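Peer 1: here are the coordinates; sequence isn't available:
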């Protein structure tokens, strides 16, 4: 079966005013959809056609001739994951296992926020900021373009998209303001706790 564009986990206006329905109309309905459509075309009649998305990502990451496949497959995964990292009335300090793990591994929530903001705002050009699990420990990392934790032996727990199309309609060139709004008002800590529990 070809890959399909997943529905957003909430209405397109559910994250306003921090992320607008107009942003979603471009980001989800056009950018994310284009990655899905391009990936399906690239895989047509090829050995990886019909394989799970994670398999396509892992296999294409090892072969420079498959970079276009990797870029589109990874971006399909990244965006689907990103939508689930947010929810209406989210953000702020986490609770549960992730809160304890952030205290233990990163020195507390405030230290995490500083590390995450630094990763997100210093990623040059397009990319992603991540909270990941690596060898049982939390770590904040950043990746360029479509790159993602799973090809580096890490488990993604949370991400923030810092490609310009993620925030430009709402924040123009003010990436730090977008990242702050993401942390304060949008993070879905329930999803992060689920990811931690299943890691």
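Peer 2: Arrived safely, thanks for sending. Quick caveat: nothing in here was measured; it's all calculated off a predicted structure.
Peer 1: Going by C-alpha atoms from here, please, whenever you check contacts or count neighbours.
Peer 2: Fine.
Peer 1: can you map out the helices along this structure?
Peer 2: 21-26, 33-43, 53-61, 67-84, 97-106, 109-122, 168-171, 175-181, 189-198 (DSSP state H).
Peer 1: List the contacts of the last one.
Peer 2: By that I understand helix 189-198. Residues from elsewhere that reach helix 189-198 (C-alpha atoms under 8 Å, 6 or more residues apart in numbering): 84-85, 90-91, 94-98, 133, 156-158.
Peer 1: Give me the nearest residue to residue 48, chain neighbours excluded.
Peer 2: Excluding the flanking residues, the one nearest residue 48 by C-alpha to C-alpha, 6 or more residues apart in numbering is residue 56, at 6.2 Å.
Peer 1: One more to weigh against that first structure:
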């Protein structure tokens, strides 16, 4: 059975860019609800013995288990999102991730432009991701609703931002671009992305 993963920082640690009130609702209500529903759906079944990632991959293609997939994937997506931010975030990545970004996007600024454009363009709810593809190149991609790149083993997620409205509406109302500016300029956790980048390259080697 799964437990709600704790935030990697205090609820007020991301202020003024994301308020403690937003994190209280987003983590303590939304994220917790996904954990509770997943546990309810797997209790007493063989699925409760699986790790979270194995569970997500097991039910991803089963339309009869769409509700379970949605809730389990949202546990993982949210925990990854929390770690994609840091109270000391923003700025620019360091090598070797910085070199790879410059190689694949032209510059860090062009990456930010591409990431922001994709995130704004995601209609409705979902996530925007920086991923490392099986071809060794970085890419920006989006997923709708609870979809997640961990289902596709050809993509290794490095960081994400949540563009469901509940992730930013209390602080930014309908101004998704302003929320994304705050994420990229002040919150993005490049150390987390770099660690995921190194792990993905090591696994591919």
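Peer 2: Here it is on my side, so go on. For clarity, every value in this text was computed on a predicted model and none was experimentally measured.
Peer 1: what's the TM between chain one and chain two?
Peer 2: Laid over one another, the chains give 0.98 as their TM-score (TM-score structural alignment, normalised by the length of the first structure), with 198 aligned residues with a C-alpha RMSD of 0.7 Å.
Peer 1: Which two among the contacts of helix 189-198 of the first structure are spaced furthest apart?
Peer 2: Distance extremes for those: the farthest pair is 90 and 133 at 21.5 Å, using C-alpha to C-alpha.
Peer 1: about what we covered before: just the contacts of helix 189-198 of the first structure: which are in strands?
Peer 2: Of the contacts of helix 189-198 of the first structure, the ones assigned to strands by DSSP state E are 133, 156-158.
Peer 1: Looking for the alignment partner of residue 24 of the second structure in the first structure.
Peer 2: Residue pairing (TM-score structural alignment): residue 24 of the second structure is matched to residue 25 of the first structure.
Peer 1: and the nearest residue to its match once chain neighbours are set aside, how many neighbours?
Peer 2: In space, and not counting its chain neighbours, residue 25 of the first structure is closest to residue 12: 7.6 Å by C-alpha to C-alpha, 6+ apart. Around residue 12 of the first structure sit 17 other residues, with neighbours defined as other C-alpha atoms under 10 Å.
Peer 1: Equivalent analysis for residue 183 of the second structure, please.
Peer 2: 24.
Peer 1: what lines up against it once you look at the first structure?
Peer 2: So, by TM-score structural alignment, residue 183 of the second structure is matched to residue 182.
Peer 1: Repeat that for residue 133 of the second structure.
Peer 2: Matched to the first structure by TM-score structural alignment, residue 133 of the second structure sits across from residue 134.
Peer 1: show me what contacts its match?
Peer 2: Residue 134 of the first structure touches 153-155, counting by C-alpha under 8 Å, 6+ apart.
Peer 1: returning to that earlier point: right, and the residue nearest to residue 25 of the first structure touches residue 21 too?
Peer 2: Yes. Between residue 12 of the first structure and residue 21 there is a contact under C-alpha atoms under 8 Å: 4.8 Å.
Peer 1: Distance of residue 119 of the first structure relative to residue 142 of the first structure?
Peer 2: The gap separating residue 119 of the first structure from residue 142 of the first structure is 6 Å, by C-alpha to C-alpha, to the nearest Å.
Peer 1: ok, the two, which is more surrounded?
Peer 2: Taking other C-alpha under 10 Å, residue 119 of the first structure and residue 142 do not tie; residue 142 has more neighbours (25 against 21).
Peer 1: Alignment lookup: the more buried one to the second structure.
Peer 2: Match for residue 142 of the first structure (TM-score structural alignment): residue 142.
Peer 1: if you skip the residues just before and after it, what's nearest to that match?
Peer 2: Nearest to residue 142 of the second structure is residue 128, by C-alpha to C-alpha, 6+ apart, at 4.4 Å.
Peer 1: now do residue 98 of the first structure
Peer 2: Distances taken as C-alpha to C-alpha, 6+ apart put residue 193 closest to residue 98 of the first structure, at 5.7 Å, once the chain neighbours are dropped.
Peer 1: wait, what's in contact with the residue nearest to residue 25 of the first structure?
Peer 2: By C-alpha under 8 Å, 6+ apart, the contact list for residue 12 of the first structure reads 20-21, 24-25.
Peer 1: Just send those residues back as JSON lines, with distance to residue 31 of the first structure and neighbour count too.
Peer 2: As requested, those are exported to JSON lines (distance: C-alpha to C-alpha, whole Å; neighbours: other C-alpha atoms under 10 Å):
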{"residue": "20", "distance to residue 31 of the first structure": "15", "neighbour count": "16"}
{"residue": "21", "distance to residue 31 of the first structure": "14", "neighbour count": "18"}
{"residue": "24", "distance to residue 31 of the first structure": "9", "neighbour count": "23"}
{"residue": "25", "distance to residue 31 of the first structure": "9", "neighbour count": "13"}
